[in-house]
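K.L.:
requesting a structural model of the entry that follows:
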Amino acid sequence: MKIDDLVIPETAACVAAREVATAYCSPALLNHSVRSYLWAAAHAKEAGIAFDAELLYVAALLHDIGLTKEFDSHTVSFDEAGGHVAWVFAAGAGWPVARRVRVGEVIVRHMWSRVDVEEDPEGHLLEFATSVDISGRGVDAFPAGLRAEVLDRYPRLGLKDEFVACFESQAERKPDSSAAAAVRNGIAARVAANPLDA
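P.N.:
The predicted model follows:
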C-alpha cells in the first residue's frame, strides 16, 4: 500500500475543514490531523472496514481543535469542545442535524480506549489512528514504506513535545477531563516511546 492509494475526499466540507484546521492549528497539530486520517483510511483499507470518508476526514481535521487557544474551553474537555466546534462547522456546511451529531460523536470518541467498529466505524477508525500517531499503538500494522511516505509528506515537526504540553496544561486546568485522565495514565511516557519519532 502507498500513500497515493489513500483517497482524501475533496468535498466542499473537506476543503473547508482543512482551511479551518490550517488557520487554527499549529503546523505540527495540522500534520497530526492529516496523518490521523491517513492512518485511519489505511487501516480501513487493510481491514475491509466501510466508512464515510467525508465524515471521517472532517472529524480527523477538527478532532484536536479544542487544544487551540481560540477553542480551548475553560469548562469542558478538549474533545467535547472539539465536538461542539465540529457541530457548528457542520451546520455551516449544510449538514443535517443527525450528521452534525455524528461528527461530534466521532471526535469525542477518539479519546475512548476502544470504539466498537460495528457500532461506529468512523469513531473506531479515528480512535485507532490517533493512538497510532500519538503513542505508536498499532503502528506495526502499517508497512514500513507507507509509514515513511506519510511521515515524509506530513512530518511530525516536534509534535510529541507540543502535544504533551497541551495535555499537561489541560490536565492542570481541567482535572476531570479526558486529557487529565491520559496524563495520569502515563501519556507522556507513551508519546516519548512512539517509534514514529525514532
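K.L.:
C-alpha from now on. contacts and neighbour counts both.
P.N.:
OK.
K.L.:
helices of the protein, start to end?
P.N.:
12-24, 27-47, 53-62, 78-92, 97-109, 121-135, 144-153, 159-173, 178-184, 187-192 (DSSP state H).
K.L.:
got these as JSON lines, with distance to residue 69 and mean neighbour count columns?
P.N.:
As requested, the helices of the chain are exported to JSON lines (distance: least, Cα to Cα, whole Å; neighbours: other Cα atoms under 10 Å):
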{"stretch": "helix 12-24", "distance to residue 69": "9", "mean neighbour count": "17"}
{"stretch": "helix 27-47", "distance to residue 69": "13", "mean neighbour count": "22"}
{"stretch": "helix 53-62", "distance to residue 69": "14", "mean neighbour count": "26"}
{"stretch": "helix 78-92", "distance to residue 69": "11", "mean neighbour count": "22"}
{"stretch": "helix 97-109", "distance to residue 69": "18", "mean neighbour count": "21"}
{"stretch": "helix 121-135", "distance to residue 69": "20", "mean neighbour count": "25"}
{"stretch": "helix 144-153", "distance to residue 69": "26", "mean neighbour count": "14"}
{"stretch": "helix 159-173", "distance to residue 69": "10", "mean neighbour count": "18"}
{"stretch": "helix 178-184", "distance to residue 69": "15", "mean neighbour count": "18"}
{"stretch": "helix 187-192", "distance to residue 69": "21", "mean neighbour count": "18"}
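K.L.:
the structure of the following sequence is requested for comparison with the preceding one:
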Amino acid sequence: MNRDSFSIATSSKAEVVEMQTAESRPLFREPKVVIPVPTPQTKYQHVQPGVPDTLLAREATGLLHEFSTPLLFNHSHRVFFWANEMGRRSGQPYDQELLFICAAFHDLGLLEKFSSAEDRFEVDGANAVRQFLEHHGVPSARIQVAWDAISLHTTPGIVQYKPIEVELLYNGVGLDVLGIGYDEFPDDLRKKIVAQYPRVNFKQDIAKAFLGGFEHKTRSAEGTCNEDICSHFIRNYKRSNFYEQIQSSAFPNSE
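P.N.:
Just a heads-up that it's a prediction; the model follows:
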C-alpha cells in the first residue's frame, strides 16, 4: 500500500480508500436536495439608491421583490446599509457588491420557497446564494466568502477570523435585530436608513418570521440562538441537552 491510500476494516473485508489532500477537491459539497433559485422577472430588477447597480445586485433585489416579504426586504436592505457603513469606517477594502448579495440572501432560507426539509435556514440561504453565484460564473473563492457569511450570520465567535465581508454581514444583522452597536452608529445615518426602510412592528414580526422558517424542522435550531424562538412560541418545546447526550453515549468509560 502506498502513502496515497489507506485501509478501512469492515465486517467482511478491508476496503482501500484513496486519500486526497484538501486542495485537490472541490471547495463545496453539494446539498442532498437542490432547491432551484429562479431568475426574477425583469420588472423587479431595480436596485435601491445606494446599492451597487450591477447585474448581480439587480437580480438579488429582484428575488427580494418577487419572492420575499416587505419585512425581509426592508430588513435585508437595512442590514446592507449598516454593514456597508461599518465597512467604510473600518478603512479596509471590502467587496461591496458581494456584501449586498449576502444581505439580500441571508434570510431567504426562512421562506418556504427556499427552505429545505432538514438544514438550518442559514444553510438554505447559503446554498441558494451559491447556486445563484455559480449560475453567473462567479469564481469559487468569492462564492465561498458569500456561503460562509450567510451560513455563519447567527453564529458568534467565528466571523472575526473570516474574510471581512463575513464579519460585516454578522455585525449588520446584529445591529438590526439585536441593536448591537446602536449607540456607536452615526445617529443621522441611522435615522435616514430607518426612514427609508421602516421597522414597522419589526421586533414582533421578525421573531414570527424566524419561527415560520424552522417550525417544521425544529431540530435544525438545536444548539443555536434559534432555540430561544422555539422555546418562546412552541408549547412544551424541549431542547436536547448536551450534558445528557454525553452521559448517555453508548461508549462506556474505560476501566
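K.L.:
superposed, what's their TM-score?
P.N.:
TM-score for the superposed pair, counting by TM-score structural alignment, normalised by the length of structure 1: 0.83. Supporting figures: 184 aligned residues with a Cα RMSD of 2.4 Å.
K.L.:
could I get the helices of structure 1 as TSV with distance to residue 70 of structure 1?
P.N.:
Supplementary listing: these in TSV, determined by distance: least, Cα to Cα, whole Å:
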stretch	distance to residue 70 of structure 1
helix 12-24	8
helix 27-47	14
helix 53-62	13
helix 78-92	11
helix 97-109	18
helix 121-135	22
helix 144-153	27
helix 159-173	13
helix 178-184	18
helix 187-192	24
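K.L.:
so which of the ones you listed gets nearest residue 68 of structure 1?
P.N.:
Minimum separation from residue 68 of structure 1 across those (Cα to Cα) falls at helix 12-24, 6.7 Å.
K.L.:
tell me which residue of structure 2 lines up with residue 94 of structure 1.
P.N.:
When structure 2 is aligned by TM-score structural alignment, the residue opposite residue 94 of structure 1 is residue 137.
K.L.:
what's the closest residue to residue 52 of structure 2 other than its chain neighbours in contact with, if anything?
P.N.:
Using Cα to Cα, 6 or more residues apart in numbering and skipping the chain neighbours, the partner closest in space to residue 52 of structure 2 is residue 97 (5.9 Å). The neighbourhood of residue 97 of structure 2, defined by Cα atoms under 8 Å, 6 or more residues apart in numbering, consists of 51, 52, 54, 56, 57.
K.L.:
tell me who's in contact with the corresponding residue of structure 1 for residue 61 of structure 2.
P.N.:
Taking TM-score structural alignment for the superposition, residue 61 of structure 2 sits opposite residue 18 in structure 1. Listed by Cα under 8 Å, 6+ apart, the contact set of residue 18 of structure 1 reads 58, 61.
K.L.:
report the separation between residue 18 of structure 1 and residue 95 of structure 1.
P.N.:
17 Å (Cα to Cα, to the nearest Å).
K.L.:
with residue 69 of structure 1 instead?
P.N.:
The gap separating residue 69 of structure 1 from residue 95 of structure 1 is 26 Å, by Cα to Cα.
K.L.:
so the two - more neighbours on which side?
P.N.:
Comparing residue 69 of structure 1 with residue 95 by other Cα atoms under 10 Å, the one with more neighbours is residue 95, at 15 against 10.
K.L.:
okay, that one and residue 184 of structure 1: tell me how far apart.
P.N.:
Looking at residue 95 of structure 1 against residue 184 of structure 1, where the rule is Cα to Cα, the gap reads 37 Å.
K.L.:
repeat that for residue 88 of structure 1.
P.N.:
Spatial separation of residue 88 of structure 1 from residue 184 of structure 1 under the definition Cα to Cα is 31 Å.
K.L.:
and for residue 128 of structure 1?
P.N.:
Taking Cα to Cα as the measure, residue 128 of structure 1 falls 20 Å from residue 184 of structure 1.
K.L.:
give me every residue that touches the residue nearest the centre of structure 2.
P.N.:
Note on structure 2: the residue nearest the mean C-alpha position is residue 150, at 2.4 Å, using Cα atoms, centre = their mean. Remark: with contacts taken as Cα under 8 Å, 6+ apart, residue 150 of structure 2 is in contact with 102, 105, 106, 122, 123, 125, 126, 166, 169.
K.L.:
what does it align to in structure 1?
P.N.:
Counting by TM-score structural alignment, which is the criterion used here, residue 150 of structure 2 corresponds to residue 107 in structure 1.
K.L.:
show me what stretch 108-126 of structure 1 is in contact with.
P.N.:
Outside of stretch 108-126 of structure 1, the residues that reach it under the criterion Cα under 8 Å, 6+ apart are 36-37, 40-41, 43-44, 49-52, 55-56, 59-60, 63, 79-80, 82-83, 105-107, 127-128, 130, 178.
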